[in-house]
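Student: Only the shape, not the letters, is given here:
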């Protein structure tokens, strides 16, 4: 069993990379929350292990196969791990490839993931790849 917030997050991200839904679900607290930013087609707040399953279903419907390379794992506050990711995928709806940075703050409490907050370095570019054209850089 991993110990320390960074080790717990690394183990959980490994489950995400392997598409190990049971491992992902086992790593999240019952009150887990993931916040995906607007303007993405799967934007919203998802709660609990079932919420994560709903999120990943919508995410995969938007992007299909994807590659995410983690570059940085750093505990930036007690129990809060910053994960810097380079994300590569092709949007299912448009066939448009996308590559960009994502920063995720993952909160850990009692050895479980309690919250994930995701920020895209280029949310307008990600939205455009997905076919969402009603956003602007000024939004």
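Tutor: It's in. Nothing here was measured: the structure is a model prediction, and the numbers come from that model.

Student: drop to CA atoms for contacts and neighbour counts, all remaining ones
Tutor: Fine.

Student: can you give me the helices for this protein?
Tutor: Taking DSSP state H as the criterion, the chain carries its helices at 5-17, 21-27, 48-63, 123-129.

Student: hmm, who's touching the first one?
Tutor: Read it as helix 5-17. Residues outside helix 5-17 that contact it (CA atoms under 8 Å, 6 or more residues apart in numbering): 2, 21, 23-24, 27, 68, 73-75, 79-81, 106, 108, 111-113.

Student: Now for residue 9, how many residues are close by?
Tutor: When neighbours are defined as other CA atoms under 10 Å, residue 9 has 28 of them.

Student: Hmm, I typed the wrong one, I wanted residue 59.
Tutor: Other residues within reach of residue 59 by the criterion other CA under 10 Å amount to 18.

Student: same thing with the one 5 residues further on?
Tutor: By the measure other CA under 10 Å, the count of residues near residue 64 is 14.

Student: mind listing what it touches?
Tutor: So residue 64 contacts 89, 90, 91, 92 (CA under 8 Å, 6+ apart).

Student: Presented hereafter is structure B, for comparison with structure A:
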């Protein structure tokens, strides 16, 4: 890209890479001040969070200690205007249970002017839940 401007997919890929590295500053820098972040109800981090501070407090500050190993395989991106649908696979070992898991997920991102204004996370596998609860044994 000759302008040096990041695409919406570039922004999303950068966030996934920052999550793997535990780079909270890079994640925060990509979020709009009015971001809406939705995690599945019933899950450990379930809820709707508004603004980068709520996202960090309720999700990322806790998430780092939960996993002994964690990786996000970026499988496919579908773009429609400001919307990026990311089909990804979360892989890792849950620290407390020791359970290894691999679970497909779908994330819907809305990126405007290089900043995330909305995120919705969809969990697609019971393996993710089982790794957290020891039910996978």
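Tutor: Here it is on my side, so go on. Treat the numbers as computed from the prediction; the structure is a model and nothing was measured.

Student: Quick check: of the contacts of residue 64 of the first structure, which has the highest neighbour count?
Tutor: Ranked by neighbour count under the definition other CA under 10 Å, these are headed by residue 91 with 23 neighbours.

Student: Show me what that residue lines up with in the second structure.
Tutor: Residue-level alignment of residue 91 of the first structure against the second structure, with TM-score structural alignment as criterion, gives residue 94.

Student: Alignment lookup: residue 60 of the first structure to the second structure.
Tutor: Aligned partner of residue 60 of the first structure by TM-score structural alignment: residue 64.

Student: looking at it, its match is touching residue 24, isn't it?
Tutor: No: the pair formed by residue 64 of the second structure and residue 24 falls short of the contact definition of CA atoms under 8 Å, at 9.9 Å.

Student: What range does stretch 38-46 of the first structure cover in the second structure?
Tutor: Counting by TM-score structural alignment, stretch 38-46 of the first structure lines up with residues 41-49 of the second structure.

Student: cool, and stretch 111-118 of the first structure?
Tutor: Going by TM-score structural alignment, stretch 111-118 of the first structure sits over residues 114-121 in the second structure.

Student: And the most centrally placed residue in the first structure, how close does it get to residue 92 of the first structure?
Tutor: Taking CA atoms, centre = their mean, the centroid of the first structure lies closest to residue 118, which sits 5.8 Å from it. Distance, residue 118 of the first structure to residue 92 of the first structure, by CA to CA, to the nearest Å: 21 Å.

Student: For the residue lying closest to the match of residue 91 of the first structure once chain neighbours are set aside, give me its contacts.
Tutor: Leaving aside its chain neighbours, residue 94 of the second structure sits nearest to residue 67 (4.5 Å; criterion: CA to CA, 6 or more residues apart in numbering). For residue 67 of the second structure, the contact set (CA under 8 Å, 6+ apart) comprises 92, 93, 94, 95.
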